[in-house]
Every structure is written in C-alpha cells, then in structure tokens.
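**Student:** Predicted model and sequence below, questions to follow.
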Amino acid sequence: MKKYIILSLLVISSLATIAQTTTWTSDPAHSRLGFKVKHLTISEIDGRFADFSVTVTTAKADYSDAQIEVTAKVASINTGVEARDNHLRSADFFDAEKYPVLTFKSSKMKKTDEKRGKLYGDLTFHGVTKPVVLDVTYFGTVVNPMNKAETAGFQILGSIKRSDFGLGADFPEFVISDEIKIVANAEFSPKK
C-alpha cells in the first residue's frame, strides 16, 4: 500500500509540473527585431523595429511546446536614416498609417537538435498573412546578476519575400531585393 501512495504522489507531482506553464516576455533593452535587405545588388541595408514585444508561453524546459507571439509597431521602423525610414512608413512600402502593426503567431516548434529548431507560424503585415518557417537557436538560460531573474537567450533567423506581402511593389528587385532576411535576438524572463 505504501508503494502505491508514493507512486501516486510521484505521478501527481509530475502532472503538476507538466501542467505548469510559464509565460516569458522579452527584455526590450537586450532584444532586437531586425531585418536586412540588399540594395542595388551590391550592399545590405539593415534596420529594426524599435517598438516590439514578444511573449513565449511554455510548459516544457526545452521550449519544444513554446507558443510565441510577436507584435511590432510598424511606425517604429529604424534604419538609421530618417528620410529612408519615413519612406518605408509610407504607402510605397509598409503603409504604417493603414497597417500599424506587424504580428507573428507560432503554430509549432520542431527541435532539430539540443539547441536548434524550426519555428512555424503566421506572419502578418501590410494586410497580408503568410506562413513562415524560421530557424531558432537557443543560447542558454542564466540568472541575470543585475535583476536576479532567470533569463533565456535566443536567435531567430529566416527570410521572406517582400513580393508575397505586396511591399514596395513599384521597386524592382535590382533596386531592392525581393528577399528580406529576418534577424532577431532576444532575451526573455518569466513574466511577473
């Protein structure tokens, strides 16, 4: 009888641990949602969305069940050149007034090895939603000595075609490449 009680307690304890979900949020000071695009086929221009947030909900320590949501304000686009940023916000490109928010919502995460995986989900901006697959690298988890919070680090890479989203349709590929590379680095801590 004693064995069954201990076994029952272990099972209940395991189920309670599995059922606990943790919500992690991005640290804006140590996270970046960026992109790169070729200009005139000879150089890459990079930029970022300065105002964005990421929420990760997971019950597994390896993040294999992670549900990820990203929201970015399109008007926060920043390439370091004000005139270019204003042009990107205009109807020629993102049309930030009509489509003020860019979103990503994951559908699944597939681990490829201990530290890497594929992130599947839907990316929405400029009034269009398309499925995307992104490469994820997990850099590890540490306790941040400044705030004593558990902190996890990730890098997300991928690419999309601007033509799929109707972005900058009047600009030929030789001026601005159709491929836009996504480069995101993020630190997350459990939401309090």
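**Tutor:** On my side now, so go ahead. Numbers count the residues shown, from 1 in each chain.

**Student:** okay, CA-based contacts and neighbour counts for the rest of this
**Tutor:** Will do.

**Student:** what about the strands in the protein?
**Tutor:** Assigned by DSSP state E, the strands in the chain fall at 22-26, 32-39, 43-49, 52-58, 67-73, 77-78, 101-111, 116-125, 128-143, 150-161, 176-190.

**Student:** possible to save the ones you listed as a markdown table with distance to Ile5 and mean neighbour count?
**Tutor:** Below are the strands of the chain laid out as a markdown table (distance: least, C-alpha to C-alpha, whole Å; neighbours: other C-alpha atoms under 10 Å):
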| stretch | distance to Ile5 | mean neighbour count |
| --- | --- | --- |
| strand 22-26 | 29 | 20 |
| strand 32-39 | 50 | 20 |
| strand 43-49 | 54 | 16 |
| strand 52-58 | 30 | 20 |
| strand 67-73 | 35 | 19 |
| strand 77-78 | 59 | 22 |
| strand 101-111 | 36 | 19 |
| strand 116-125 | 39 | 19 |
| strand 128-143 | 35 | 16 |
| strand 150-161 | 34 | 18 |
| strand 176-190 | 33 | 19 |
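
**Student:** take a look at this one as well, against the first:
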Amino acid sequence: MAAKIISLIRLLTNPDDAILNGEDRQRSKASAPRMARLEPTWMYLRRLYDLPVLSVAGTLSITSLIFLISFSTLAAEVNQNKVQQKNNLENFALSICLEEGFPDGEINSEAFSAVGAYVELGAYPVEAYEEVSELAKKFLEKKYISKNGESKLTVMKCIDLSQSSELSAIKDKYTRHI
C-alpha cells in the first residue's frame, strides 16, 4: 500500500510524466495502465492526474499552484490582521478618552481596564499609543455645547475622536510597523 502511494506521488510530481503539452499528453496515455493498478479507494487520486496542471517555464508546477494558493491566503490573513490592529487602536483611543474624561467612578475603572487590554492586543509601537493619548487630551479640551448647556458631552467627544481624521492619520502612519 505504501509503495503504491509513493509511486502515485512520484507520478503526480514528476515533470516527465505530467500533462504539460500535446507530446506529454501522449506519453501520459501510454502510462495509463500503471494507474489502473491502483486500488478502488485511491481512484479519486487518479482524477488528480487527469486534471490540467499549471506549468511554469515548461515544468510541472503543482508546487507552484500550492504556493500561490497558500501565498494568497497568507496575504489575506496579513491584511485582515492590519484591519484588526487598526480597529484595536481606534478602540484604544475611545477607551483612553473615556478614562481621562471620567476621572472618577465605574466608567474610569472599566475604561482603564480596556486601555490595558487594547495595548496588550496591539502591535503598534509605543509612540502610536502616546500620540493617540495626546490626541484624546486635545479632543477632551474642545468645547462642545449641549442644547441645555449643562452637559460636557464627554462621550460625544470620545466618539468623535475615534472617528476622526487625525486618528486615521496616526493609524496610517504606524501601519507599516505592524
């Protein structure tokens, strides 16, 4: 059984037996009786042999195909990680703003915990977090006026910070570091 698997792998990965062009196609038909000796449980692997295969510079490239698939998957994962890191920095900004905006009470405690969690999850350099913290202080210093004039609108300032172009600029500036 192991010998049959090894011979099948050799057959699938050997450029001399692969389907690359018309001449090789004739050669593969001549080797078809070898494939008939496979046990029925391995018949699905025979279909792999009959599939058209990518060729690069005249050589069999099953390995190249696998590489391309894995590379595109890896690129998608890297991109997804960058998006997640940008979201984490945005959430850090919101948390640090709430923590500084509400110096006492339960909101401060919860926001402080969230700040620590987002720093631990983050991949940005320390400078990015410092810049975001300074930006949060600037947003909290802004004068927002409520209709009744009694509220500081701290939560509104923090939400505006998390959606601001200034924060986007910081995220873009440090994205190459992650």
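**Tutor:** Alright, I've got the coordinates. Not measured: the values here are computed from a predicted model.

**Student:** Got a TM-score for the two of them?
**Tutor:** Overlay of the two chains. TM-score (TM-score structural alignment, normalised by the length of structure 2): 0.29; 79 aligned residues with a C-alpha RMSD of 4.5 Å.

**Student:** rewinding a little: export the strands of structure 1 to TSV and append columns for distance to Val11 of structure 1.
**Tutor:** Shown next, in TSV, are the strands of structure 1 (distance: least, C-alpha to C-alpha, whole Å):
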stretch	distance to Val11 of structure 1
strand 22-26	20
strand 32-39	41
strand 43-49	45
strand 52-58	20
strand 67-73	26
strand 77-78	49
strand 101-111	26
strand 116-125	30
strand 128-143	27
strand 150-161	27
strand 176-190	26
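
**Student:** Ile6 of structure 1 is nearest to which of those strands?
**Tutor:** strand 22-26 (27.1 Å; C-alpha to C-alpha).

**Student:** Return the list of helices and strands in contact with that closest one.
**Tutor:** Counting contacts by 3 or more C-alpha pairs under 8 Å, 6 or more residues apart in numbering; DSSP states H and E, strand 22-26 of structure 1 packs against strand 52-58, strand 176-190.

**Student:** residues making contact with that strand?
**Tutor:** Contact with strand 22-26 of structure 1 is made by 53-59, 186-191, as judged by C-alpha atoms under 8 Å, 6 or more residues apart in numbering.

**Student:** And for stretch 166-176 of structure 2?
**Tutor:** Contact with stretch 166-176 of structure 2 is made by 82, 86, 89-90, 124-125, 128, 131-132, 135, 161, as judged by C-alpha under 8 Å, 6+ apart.

**Student:** By neighbour count, which of those residues wins?
**Tutor:** Among the contacts of stretch 166-176 of structure 2, the one with the most neighbours (other C-alpha atoms under 10 Å) is Leu89, at 26 neighbours.

**Student:** Which of the contacts of stretch 166-176 of structure 2 fall in helices?
**Tutor:** Taking DSSP state H as the definition of helices, these contribute 82, 86, 89-90, 128, 131-132, 135, 161.

**Student:** just curious, which of those is nearest to Glu120 of structure 2?
**Tutor:** Leu89 (11.0 Å).

**Student:** That closest one and Arg10 of structure 2: what is the separation?
**Tutor:** Remark: distance between Leu89 of structure 2 and Arg10 of structure 2 (C-alpha to C-alpha, to the nearest Å) = 50 Å.

**Student:** Tell me the buried residues in stretch 62-69 of structure 2?
**Tutor:** Within stretch 62-69 of structure 2, the residues scored as buried using 16 or more other C-alpha atoms under 10 Å are Ile62.
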